[in-house]
Structure formats: C-alpha cells, structure tokens
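Enquirer: Requesting a structural model of the entry that follows:
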Amino acid sequence: MREYKKYCPLLFLLIFSQILSAQNILIDNSKTPEQLVQQLFSGGSCVQPTNITINGYNFGSGEKSFAWFESNGSGFPLENGLIISTGKASSAVGPNTSLLSEGPTSWGGDNDLEAAIGESNTINATVVEFDFVAVTNYMSFNYIFSSEQYLSNPGSNQCNYSDGFAFLLKKIGNPSYQNLAVVPGTNIPVKVTTVRGAGTICPPANTQYFDAFNGSMHPTNFNGQTKVLLAEADITPGASYHIKMVIADQGNNLYDSAIFIGGSTFNNDFAMGDDRLIADGNPLCPGETLTVTPDYTVPGTLSYSWFKNDVPIPGYINVSNPTYTITAPGVYNIKADIGSCIVNGYINVEYASVTALPTTLSKCDDNSDNIAIFNLTAASTAITGNDNTMQVTGFYHNLTDAQNQQNAIANPGSYSNAAGNNIVARIKNVFDCVDYANITLQVQSSSPLNPINTVKVCDGDDDQDGFYQFDLNEITQAIEDANTLPAGSSIQYFTSLADAAALTNPLSSPFSNTDDYTQTIYAQVISSGSCYEILPVTLQVNTFSPDNFDNETVGICESTTTLLDAGSGFTTYLWNTTPTTTTQTITVNTAGSYTVTVTNSEGCKAIRTFTVVSSEAPTITHIEVVSFSGNGNSITVYTSGNGNYEYSLDNIVFQDINVFTGVSAGEYTVYVRDKNGCGMAPPEVVYVLDYPNFFTPNGDGYNDRWFIKNLDIDFPNAELYIFNRYGKLLKQLAPSGNGWDGQIGNNQLPSDDYWFLLKLENGRTVRGHFSLKR
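Expert: Predicted structure coming up:
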C-alpha cells in the first residue's frame, strides 16, 4: 500500500468477528447519485467531485443497480460505501441463500470497460462518473469485488467465466483511460479468473488477495469476494481528472457481480511511502530510524503538523518543514494546512524485535589439558530463546568481527577453546534485524567410567552379514549398572571420538552397526553437574549359519518309522515335539512338521524344519495312449494313492511327470513307484500304434509287406482299406492278417503313393498314405 488508512485495524478486527454475528449488510436506496459519490470523499477533503452521473438500471419501487450500503455490525470489511451491481443492489443483502441473475437482456454493456479488460459482449452495466481537480500527486480508494461466479463447487466448464469491472482514470482532454482495478504490482485486471482461492477444480490465482468462498451465513448474498483492495495512481497536482467506475456481466445476464467502494476512502492526500509492517515483511529493526516526508508539497501550504497515534508530537505542530524522523512504532499522520482545507498523509510503522540472550556452554575435559571440543551451534536454542523466527548467522571471537561479519569461526560444530573461551554469536530475525550474544565456554575436569564387557549379539536374520540392530537403551543400562551416575544424567552414543567430544551426530536407538561383525562406539555421559571421560563400547555381531542345514522333506511309509537327524557338533538341540526332545536325532512314525533349534558355543541359534509326509505304493488306475499321430504319439499314466510318484517305460529311467511324449510305435511296459521307497505298482503293458510310411516288396525279407503292427491287439474289429492315388479300392486288410504284398491278382503294382482308410471300433477314423518302393 502507498499510504496507511486509520480505519484499517478496526476493519480487520470486524472481519474476524463476523462469525459472532448473524447480521447482514443494509442497503439504502434513497440517496441521489450526487450524495452517493460525495460520501466517498472524507469530510474536510480538499477535493470535491463534480459532474456526477450514475447510469444503471431502475427495477422500480425505488430499487436500482446502485445504492448506499452499511455493514450494520455484520463484520463486512468495509463500514459503508457505494455498491454498483449487474443486478438489483438491494439483492446484495445476505444471507447467501439464493443465486442472483437479475438484469434483463435489454440492459446494455459498456465499450470502455471492454477495451480496458480485453473482454467483449458485456451486458447489464452500471457506470459511475465524476470529475475532480487534483490537489496532490497521488490518489487512492478502497474496494471489494464480489461475485456469484465464485463457485465453491463449480463444473469444469465454469472456470473461465468472469464478469468485468474497471476503475478508469484519465486526465481531462486525454483520449485513453488507465485502469486502476488491477492485481497489486501488475497490470492484470482484477476479476474471478485472476483473483481466486484454492480448493476447487478451478485453478487458483493470486490467492493472497482472495477473501473466501462464502457459506449461507455471509452478510452478503454473493458466493465469494476479494479482500479489501486499493486502487491507486500517481497524478499531476492541479490537473483535472475524470473517473469512470463500471461493472458489467460478460457473455450473458446470469450470475451477478458487484463492487463495494468504501465510504470516505477516496483520497487525494499525500503519498508517504509504503507502510513498514511485520505482516508486509518490511518492519524497522531496533535502533533503526525512518525519515519520512510527503512525496509532494502543496503550494501555498501554511504549516504542517505531525501526530503519532492521533496524539500531537511536541515540537512538530504548525511547523514549516514536512519532514519527520521516526524512532518508535506507531501510526504517523501529517496534516498540511492549506487554508481552506487539510491534506493528510499516513504511514504505519512497526518494529520487529530481535533479542539475543547470553549463555554458557560447558564441556568435559577428557585428558586434563583444559581444552575441549565445543559444538557452538548447541547454544543456538538458548541464544534465540527457542524463537524459530530468529537464527544464528555466525560465531566470532569478538564483537567487532561479528558486527563486520569478518573472520567467522569456520567450524563452529567442532570448535577448540584453545583459540579462546569467549565467543560472540550474530543473530538475525526473518526481517534481517541483528543482535549479538556472548557465549562463555567452560571446561570441566572428567572422571573415568568403569568399562563394560563387549556387547555380543547373534545375527538373527536370514542374511548372516554381521549387522544387527542394537538397543542402545540396554547398553545404557549396563553402563549405569557398572557406574554410579548422578540423578538426571543421560548417555549419548557416537561413532567417533571427535563426534563424542563435540556432541555432534548422536546415534539413535536402535542403532545398526556400520562396520560388519565388530565396531566400537563411544558413550558420553551428559550431566549438568559432573563430567566423565568418553567410554568406548565394543559391539560384536556373531553369525551362525551351519553347513548342510537346509530344510528337508522326508517321506514315511505306512506302519513304519523314520529317523530325523539335525546333524552333529552343536551345543544344544531342541525339538518341537511333545514333550520336547533335546537329542541330535528323533524317530517319528507320523507325518507332520518337525522343527529343531540348535545353538553354538556363542549361544547363537539356527532353525531347521523337517517336513514328514506319508507315502504308500501307487495304483495305476488308467493309461491313456495317443496313437497314429507320429511325433504326437503319447502315453499318459493315471494313478491313485498317497505318495510322491515317478514314472518309467523301461524301469531304468524315471521321470516326475506322468506323460510320455514323442513315443514311437511299439509295445511298452509302464512302471510307477513311490519316491520314498514305499512300493511300486504292478507293471502294465500298452501298445502305441502307427502305420509304416513305406514298404519294399522285393523278397529280401525286410519290409516286404505293409501292415499296422499290433492293430489286432487293441482293435481286433478294425476295418483297413487300401486305395490307389485315384481313390480306387485295391485291398481290405484284416487286423490280424499278414498285410499287403503290393499285388492285385498276382499283378505287381508299380512304385507309387497309396492311400489307406482305417476305421476303429471306438469311432475314430485314420487316413494317410504310404509309398510302395521297388
């Protein structure tokens, strides 16, 4: 903000009290356009509006699209002022329980508004216009933009709609306007799409300037609004200006919007520079001064008077010089008496406190040389009073270095007091305000601690890698048992002597050793009144992974027993039997899961599980043979019985699966046995049938006749026919016959391909061809 408004603290207080009130704003339709505009100017203002006009829509019965509003104790941020709307002004009264879309389509828009904000097709415009003559080089006024288009649960197609408004200013005689209703620090026009809060599917924009999506209990009947915003401009003193305030619906006459302009907030007063506020991130620091003066002095000014918090400042009443140097927080107001009226200027100044507290760091002497390693950063909490808005920016050997930020201590986390026992810390807050604190270093003599035995553990997980999660609390108990420590003492652990001496990088419990199998850590006793030497503690991780100790599955035949052997060489054995057994071996006669836990001389454990399963001899229930399929011939064996079986066609080579594939034609004996030695099924003979691809009837005793071997065994009633290549039936063969010799009626048929048809009694038909070779 360019200047401070006296009423702002009250207005912000009212917005927080809104929840305590169920009242709504009031609307007064009785005021004339002249009265409405004149009441935007503060009493005694050196500026008076002229040529006032307000054009909007008259809804009848005295209700128009513009009116005067009062907050009525509702908590609405502006106490009173002018409302201009795209609908009926009186409909702005809360609660927020209806959707306002009131303007008729015959009510037109505004071309200047469209040019200012880059929109088109506006409708339902309300326009306020007036002239004024500038007294100073700065003007401003407060406003709130409210709209029904601030939907708390919009559809995706509603995110880009926004009614438009503008506060247009131009020097009379100039052709173009300047729009003052912009997002602060930008040229972006303020509207729903450019100032919107988070929490809906629509993208948020400039959320720091958005107030809220309203519930039903809001004092206005709009779905949301911006915070109180400031329209401001630098102007030329003595020049005449024209103001045009305009709001309109965009695209259609639905979802009304309104502008609330604060009463008595139209100011053509002094610009005094930005307020210096904690909330704005620019307060003054302790001891800092701020010299202020108006940006412009009105010619003919009779005198100046300064006030702090509305109280006259002695020595600065009716003076000729408008400059004042601020040395304390407050609201400062300058009043310039120009004869006929008073021109004001305001600035609000706050100071950000920063107080650094002196402290003492004590450290134990671990070798009687009165030298110790200090972690200076450990003093940060005491120096800042645990205020997280302050931070230590450096440690120095003297105040001069700290003030000049030179020769900083390079490693404050590990500082040897051999370089000095008095340290100065530089502290700053979030506003870069600085203070300094003294740190006194004290070295105390140390007493030795009784050592403890090596902490031995067993690597208890499946990965015997020599790493373990150590419970440091158990080690602390061992140290306390071996020593008498003062009440309130604590023990911290570190991976190095340097860290232990500096109290940096303490270990947390549980601690996983970083060196496999064996590691030394260092215990430091923390006591407010006593010092102890650093105690080394050795950690040892023992592994135990016996050879040939895998889990095993064992079969047991019916009515027999089996011996389970955990292996030799262990210190103890413990079986999960009932009652438990502590021998190396046990004999069992029932199926089940048997677990043995063994220990070695270090007390480390290992567990092995024997899964005992029942077995019995198999029974072949069915054998399925696929014949006449060439390489697709197969034998599938089906069995019953409780066991783990394997299969063979030669009683030599056994396989786990019950299917034999790629079986050539011939006679086979099927063998099935239990893997655990519990017996074999009676062997069964099967036949795989197939036809020969050729025969050579030359009388040499080999392949002289074409026939299907073993066909009469499986299919004694089969029908077998032979044809020539033209489909002529040449011969029918009996399954039990001696086949075909390649002749028909003592006539030898020539070498050629011949065809056959085989009809089996199971309904299957096999067709194929073979060659006769001579």
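Enquirer: alpha carbons only for contacts and neighbour counts from here, please
Expert: Noted.
Enquirer: Figure out how far stretch 273-287 is from the centre of its chain.
Expert: 35 Å (C-alpha atoms, centre = their mean, to the nearest Å).
Enquirer: can you list contacts of it?
Expert: 1-4, 290, 292, 295, 327, 347-354, 431-434 (C-alpha atoms under 8 Å, 6 or more residues apart in numbering).
Enquirer: In space, what's closest to the residue most central in space within the chain - neighbours in sequence excluded?
Expert: Nearest to the mean C-alpha position of the chain, by C-alpha atoms, centre = their mean, lies residue 199 at 16.6 Å. Counting by C-alpha to C-alpha, 6 or more residues apart in numbering, residue 152 is the residue found nearest to residue 199 once chain neighbours are left out, at 7.8 Å.
Enquirer: For residue 370, give me its contacts.
Expert: Contacts of residue 370 (C-alpha under 8 Å, 6+ apart): 443, 444, 445.
Enquirer: Inside strands: which ones of these?
Expert: 443, 444, 445 (DSSP state E).
Enquirer: where do the helices sit along the stretch 651-774 of the chain?
Expert: Secondary structure of the stretch 651-774 of the chain (DSSP state H, counting those that start in this stretch): helices located at 711-714.
Enquirer: Excluding its own residues, what touches the helix or strand encompassing residue 291? List them.
Expert: Element membership of residue 291, judged by DSSP states H and E, is strand 290-292. Strand 290-292 is contacted by residues 272, 273, 284, 323, 324, 325, 326, 327 when judged by C-alpha under 8 Å, 6+ apart.
Enquirer: May I ask which two of the residues you listed are separated the most?
Expert: 284 and 323 (18.0 Å; C-alpha to C-alpha).
Enquirer: neighbour count winner among these two?
Expert: residue 284 (24 against 15; other C-alpha atoms under 10 Å).
Enquirer: What distance do you get for that one to residue 353?
Expert: 9 Å (C-alpha to C-alpha, to the nearest Å).
Enquirer: Please give the structure of this sequence too, so both can be compared:
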Amino acid sequence: MMKYAIVFVFFLVPFLIDAQNIQVDTNTYTAQQLIEDILIDSDCITNVEVTNVVGGNFSGADQSYGFFDAAGTSFPFKKGVMLSTGKIQNTQGPNTTLSDDDAPNWDGDSDLETALNESNTTNATIIEFDFTSVANQISFKYIFASEEYQENNSNTCNYSDLFGFLIRPINSAEYTNIALVPNTQTPVKVTTVHPFIPNGCAAQNDIYFESWNDATAPINFNGQTKVLTATAITIPNETYHVKLVIADEQNYRYDSAVFLEAGSFQLSMDLGGDRLISNNNPLCFGEIIEIGESNPASGSTYKWFKNNIEIPLATNSTIMVSEAGTYRLETTLGNNCISYGETMIEYAEELHTTKAYLESCDNDTDGLTFFDLHLADSLFTIDSFSMVPVKNYYVLESDAIQRINPISNTTKFSATLPNQIIFARLENEYGCFAVEPLTLTANYTTSNITSFEVCDVDNDGFAMFNLNELRILLEPEVSQSAEIMFYASYEDAVNHSNQLSDSYTNSAAFIEEIYVIAQTTSCELFTIVTLKVLSPEELLPYEEITFCLDDNNTSFTINAGFLSDTYNENYIIVWEKDGVELELDDFEIEVLETGLYHVIVTNPYGCTSERNIDVTISEVAIVDAIYIEEVNGLNSIEVSTLGDGNYTYALDTIEIFQESNVFLNVIPGDYIIFIKDNKGCETVEVFVEVLETFPKFFTPNNDGYNDTWSPSIEKIGGNLATKIYVFDRFGKMVKEIIPFGLGWDGTFNGVMLPSADYWYKIVLENGKVFNGHFSLKR
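Expert: This is a model prediction of the structure:
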C-alpha cells in the first residue's frame, strides 16, 4: 500500500485528527496497572502480579507498549492495552506513514519461537504476569494489525511478524498459545488471516480479516483482523502465568501491534461453540437446540441475552434456541463473580425439493430394466432454488430418514416392479436433509441412423472410430440433455456396463455392429448401428529429395506417389508447401523452391491419403579463402567456403572426411584439399602449398647477424601489395613491414621492445592469409 502524508491537514484541523485517531499513553500507567486495572479490572481474578516487562529502548519517553484510547474513533475497542514491535507513538492514525522502528540490543523471544515453531525473532515486546481465577475458563478480546498487510501484494503471502498469548500453570514449564484462528490450532498471523491476493495466493481464514486500511484509518497500520477472542481452560483457584509477546520476524522492518480490549480479560464459559455458515456448521431450517452451561455451579444465577437484549424469564443455565442471533449468558457465581459466555447461531437455507420420475430403456417391454439412479440427481431441485445433492437412494422411506441400508449399486439398480417407487435422501453441505420419492418407469425406441463409416489408414480392415462424431449425428433425434452411450454387445447395453470410449477401434475387420442407448430421465434411444471401414489410396511414404543447382537445372518435378495405377479424374488432389495450399491439383507438379511439400489424395469414396516430400537444394562449394597459420613449427590450414550446401573436408585423401574446415599439425609440403557436398553435389579439389619461409627468431643486438626480422614472401607468391603486420602478445600491432624492405628491428616508436614471442599476419593480394609467431631475443 502506498502512503502519502498530507501535511496541511495537521496544521489546519489538528483537533479533528485527534478525534478520529487513537491516542496512546506510555507514561500514565505502569505495566502492573495496565494489566491489573486496564486489561483485567475484576475482583474475581486475583493475585495479579506483573513479573517481567521487555520493550525497545528508544532513549526517551517512547515505549513499545502502553495504553490506548480510541473513544470517538471507528476503532472497535474504546480503550485498552497494546504491544508493538516499534514505538507505539507511531501506531496512532492516520495511516499515512510506515511504522518501521528499531532499537539497540532489542532481542527476540525463544518461548514465542518454540510455541509457534518459528525462528529468528527480534524486537520482542513482552509483558508477563501471574493470576488466579475462580472459574474454569478465562478469555479476552484482541485485534492484530500490521504493516505487513500489503493490499494486492504477494508479500502478504510470505511475511508476517509473530505474536502469542502464552499461558501455563505456575508450576509448569510448557506454554500453550491461545492466540489462534477460531476453531483451529493455527496461530494468527498476516500469512494465516488475509483475503485473496491477486497473483499471490488464495484467501486464508478471510472471514476473520477486517480491512485494508487507508488514510482515514484511526491506526497507522495497513491492515487488521476482526475482533478475536483468546480463551484458556483453567482450574479454579489455581495460579497461572501469562506471557503476552509480539516480535518482528527476520528483521525490524514493517512493524505490527496487538490491541487488547480493556476489561475483556474475564471469567468465561463455553456455550458449545458458534454455529455459523462460515464454519460449515449452521443449524438446519426449523431445527431447535439447547445451549448453555453444561455443569452449572450450585448457587449461581443466570441472565440470557439475544443480540444484547435480555430475554424475559430466561433464568436457567440453558435455553432452547429456534432463531438466529448472538446469545450471551451471564452467570453470577456464589461469590458474586460474573462469568460470561457467548455463541452465534445461524440457520442454513430451507431445502426446496420435489418428487421425481426416472425412465430407462427396456429391451423386452416387460417394464423391468436396469436404472442408473444418478440420472435423477438433478430432478429433485425446484427451479430458482439451489441444487441439493443426493447423498443416497433407498428402497424404504424409513431407511432414507434414518440413513440406513442404502442401495449399493446405484448405477445399475434392477427394478423389481413396474413403476417401482424408491426414495432419495438429499443433503446440503451442512448435513440438513430431505427425503423424496423417485418413480422408475421403462421404455423402448429405435433410430434412423443405421451405419457409420470411417476410412482405413493401413488397409487392414481396422480403424479408429470417433464415436463422438456418431453421437453428433444422433443428437437431433434426442433431447439436448440426453447422454448417448455406446456398447459392444447387447448384454453390455442392457446392463449399462463396459461403455465404449469415444475413440474406439473395431474388433471385427471391415464391419461390426454396436449398440446405442440415449438415456436421460427417460429412454430416448435404443438401437444398433453398423460400423464400416473403407479403404483409402496407398501412397509412397515420406520422401526426402535433394536437387543440385547449377546453370542448367533451375526446376524439378515431384508426384503424388500412387502405388497403383488407379488414378483417374475422380480423385481430388491438393498440394501444400510449408503449410500453405498451392493452386495445383495435378498428379505431378513442377518445383521451383525448397520446402516441405504435402499432398492430400481423396479417392472417390471420400477416404484421404497423405504424404510429405521434403525438397532441399544444394550447391557445389565455392572456395572463398585459404588461411595458413604456423604455430611452434607446425601449420594449420583453414578453408573458407561459400555456397548453399552442407560440406565436409579431406586433406590428400577421399577416404576420410571431417566436418571441421581446419586441418592441424600440417608439415610443409604440397596438398590437395577435397570439399564434398553431403547432399550429393560435385566434390571440389583445391591445391595448397605449405612453405617453411619465415624466420623463427631474430637478435637485434647490432652484431651483424639476424638483427632484423623479415619474411621471404616471394616464396608464397607475395608482391609489393602484400601486407605484413607484427603484433605483441596482447594483440597490439607494433609494426607494419614494407614488402622486400629492411624488416623489423625490434623497436616501437624508437623504443626497444623486450625479449618475447611476437605474432605475424601476412595477407597476400589474392586474400590468402598466413599467421604464426617468432621470438625476439636480446
């Protein structure tokens, strides 16, 4: 979420901002007062003693915990206690800046990491206290808020600060975390409570997410949960230790806070849990249940409330509920302490169903046949109402009500009486049910479609039939909702077993009968269709053809490749090149270009045959240049060629060719290089002479011997147009030597160069190149 601070608002209407945003206080209350007087504030919870407080050291009045006042704001709590992973001064609204605080030596908490099975916490704010309760359950309300809630950002899926409400008996070392997603053992975090994040992740427990916060929010956090309740089971009059702790995870960035409602730490009781649609456990329409305290204490008195309004004359420990609402029980114990219990009740929508009729195909008109009962599943729903799933079918209505003795083979139920009535039990996702009758009737019919043909691809009498195409031919004879099924035998058809797949290969050569049934809630079709296999024309297989281009050959011919003399004017021939249809329909065509040619031949019976002809063109190699390079007394020859061909190379032999155009370790002498086109064009021969003509070293010491380096280029056909270059080992040119001149004296710009190896490049007028190296010795 992007935040923008609108500075002029602070100067023009400061009183308005204070009224709309929470205010925090770190000085008025001690930690003991925050817990005993603000959070608890009850004489029925005793021996309250704060034993440990940890927070950030901000070198001033700022703290990471304290009191908050939200009176007059939209925040759900009016006041309470808060703990943060940063300065609580920075938690006050509006939500226009990033809460992102740190402090020196502010460590994490190992108990929190153990309880949540996490690691690497830092900046932990902790308040620990002991208490004694007279009841067997305590609870308090809280809200978790965080900067790590980032709207439409996948970071929300991956990062979250951690917090926990850890409780244990005073004499125990093992904590239990009670800051959990309701009805789960999942800790409340950004990553466990959030809505759907586009391009990020699915919603997680989003019914407990309250809102993304904009600049009008009374707190300075990007998002927050709904009001949640932490509940702990306790033993009356036993002392417990509580650790309230919140911490950053991984690093101090993006602060979070937990807000605890003032006075909400109180005695409580379990009324049986909420019955909500969001929890998948609402009451069924018309259902009445009893709720209340399961083990009432002697001498207690009771008040019941529905939607915060006291229910007249409801003074027992339990009450019968027949309407949706929020029910609260206040139990005044014998010591005048009050214990609170609350539950929310919702009702599922009333089931709207009706009786139905199912008709199946009868092969002998006796009114008895097999039924796929699930064909009737959708018939029990009344139009405009949600569909209620059928859970099972029963022979007896009483069995359906009691959910006993269901029909086991629902896809092949054998009727025992004409027009037999059985019963369907329908249930919604919450277990609410209705029982409706289903009448079973039988019928017999035939079709006008008698045969279905396909073409044989290998002339063996067997082919794959796309029965879905046959289904399309039959569909005009049946209703849109009819399911058309195919079977290989009469027995399979009447028993609805071994249904043929839509891709079916005949089991008898050339001709075979199959059985067709079209069944909805009535029998619409029961007939025989004959499958026929027709033979197409046989063509030559895939073929690769290469043509060598020269001045005499510029076009070639290819043909459809019939294996017999059956071609006549009744055949339809279509040619394609590289997937594009050509305007050609002859048996033989002229080819002007390379490409993949595809021919489709349709015989007079409508069967098609196809084949591909891959036409490629090659050329005789054209020698562009020959490079001779000398290294360590040995030479290499590199041949550069032009031409549209795939060439291999051989030196002085036609027996062994290589793909590389470079020959290594060649001693001086005369050679013939053979260049072969691998697609059959003519092999080219090139004469090459490798000479040993260049000095291997020189000693420029002015002793009259080898004082300069000068190659004898006349032996390799050099002339005044020859270029001679000298390079150092870094590739820098240090000299261009004039042909037939004095050579190189080992200097560069008048400076003597050091002893080392140097490289030469000699380029003849005809483009032939010689490369090698020599040594300068001083």
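Enquirer: And the TM-score between them?
Expert: The TM-score (TM-score structural alignment, normalised by the length of structure 1) is 0.59; 640 aligned residues with a C-alpha RMSD of 7.1 Å.
Enquirer: which of the contacts of strand 290-292 of structure 1 count as buried?
Expert: 272, 273, 284, 326 (16 or more other C-alpha atoms under 10 Å).
Enquirer: Tell me the one among these nearest to residue 189 of structure 1.
Expert: Comparing these against residue 189 of structure 1 with C-alpha to C-alpha places residue 273 closest, at 23.6 Å.
Enquirer: name the element that closest one belongs to?
Expert: Using DSSP H and E, no helix or strand contains residue 273 of structure 1.
Enquirer: before we move on, the earlier item: may I ask which of the contacts of residue 370 of structure 1 has the most neighbours?
Expert: residue 443 (21 neighbours).
Enquirer: ok, residue 368 of structure 2 - contacts?
Expert: 362, 414, 415, 416, 417, 418, 441, 442.
Enquirer: Tell me the one among those nearest to residue 639 of structure 2.
Expert: For the contacts of residue 368 of structure 2, the nearest to residue 639 of structure 2 is residue 362 (84.2 Å; C-alpha to C-alpha).
Enquirer: which position in structure 1 aligns with the closest one?
Expert: Using TM-score structural alignment, the partner of residue 362 of structure 2 in structure 1 is residue 365.
Enquirer: Can you tell me how far that match is from residue 446 of structure 1?
Expert: Taking C-alpha to C-alpha, one finds residue 365 of structure 1 at 5 Å from residue 446 of structure 1.
Enquirer: Mutual contacts of the two, please.
Expert: In contact with both residue 365 of structure 1 and residue 446: 531, 533, using C-alpha under 8 Å, 6+ apart.
Enquirer: Pick out whichever of those two has more residues nearby.
Expert: residue 365 (22 against 17).
Enquirer: Might one say that the more buried one is in contact with residue 372?
Expert: Yes. Look at residue 365 of structure 1 against residue 372 with C-alpha atoms under 8 Å: they come within range, at 5.7 Å.
Enquirer: what is in contact with the two at once?
Expert: residue 443.
Enquirer: related to what we said a few turns ago, in TSV, list the contacts of strand 290-292 of structure 1 along with secondary structure and distance to residue 569 of structure 1.
Expert: Listed next are the contacts of strand 290-292 of structure 1 as TSV, based on DSSP: H, G, I helix; E, B strand; the rest coil; distance: C-alpha to C-alpha, whole Å:
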residue	secondary structure	distance to residue 569 of structure 1
272	coil	94
273	coil	90
284	strand	81
323	coil	99
324	strand	96
325	strand	93
326	strand	91
327	coil	88
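Enquirer: Helices of structure 1, start to end?
Expert: For structure 1, the helices defined by DSSP state H occupy 8-16, 33-38, 111-117, 380-384, 399-404, 472-482, 497-502, 711-714.
Enquirer: and residue 557 of structure 1, which of those helices is closest to it?
Expert: That would be helix 711-714 among the helices of structure 1, by C-alpha to C-alpha, at 36.7 Å.
Enquirer: Could you check the closest one and say which residues are buried?
Expert: Buried, per 16+ other C-alpha under 10 Å, within helix 711-714 of structure 1: residue 711.
Enquirer: Distance from that helix to the middle of the chain?
Expert: 76 Å.
Enquirer: Likewise for stretch 302-310 of structure 2?
Expert: Counting by C-alpha atoms, centre = their mean, stretch 302-310 of structure 2 comes out at 49 Å from the chain centroid.
Enquirer: contacting residues for residue 677 of structure 1?
Expert: residue 557.
Enquirer: hmm, try it at 6 Å
Expert: Not one residue lies near residue 677 of structure 1 by C-alpha atoms under 6 Å, 6 or more residues apart in numbering.
Enquirer: Pull up the gap between it and residue 594 of structure 1, please.
Expert: Distance from residue 677 of structure 1 to residue 594 of structure 1, by C-alpha to C-alpha: 21 Å.
Enquirer: Equivalent analysis for residue 499 of structure 1, please.
Expert: 50 Å.
Enquirer: What count of nearby residues applies to the aligned partner of residue 447 of structure 2 in structure 1?
Expert: Mapped onto structure 1 by TM-score structural alignment, residue 447 of structure 2 lines up with residue 449. Residue 449 of structure 1 has 20 neighbours, counted by other C-alpha under 10 Å.
Enquirer: How about the one 4 residues further on?
Expert: The local packing of residue 453 of structure 1 (other C-alpha under 10 Å) involves 10 other residues.
Enquirer: Roughly how far does it sit from residue 460 of structure 1?
Expert: Taking C-alpha to C-alpha, one finds residue 453 of structure 1 at 21 Å from residue 460 of structure 1.
Enquirer: cool, residue 365 of structure 1 as well?
Expert: Distance from residue 365 of structure 1 to residue 460 of structure 1, by C-alpha to C-alpha: 39 Å.
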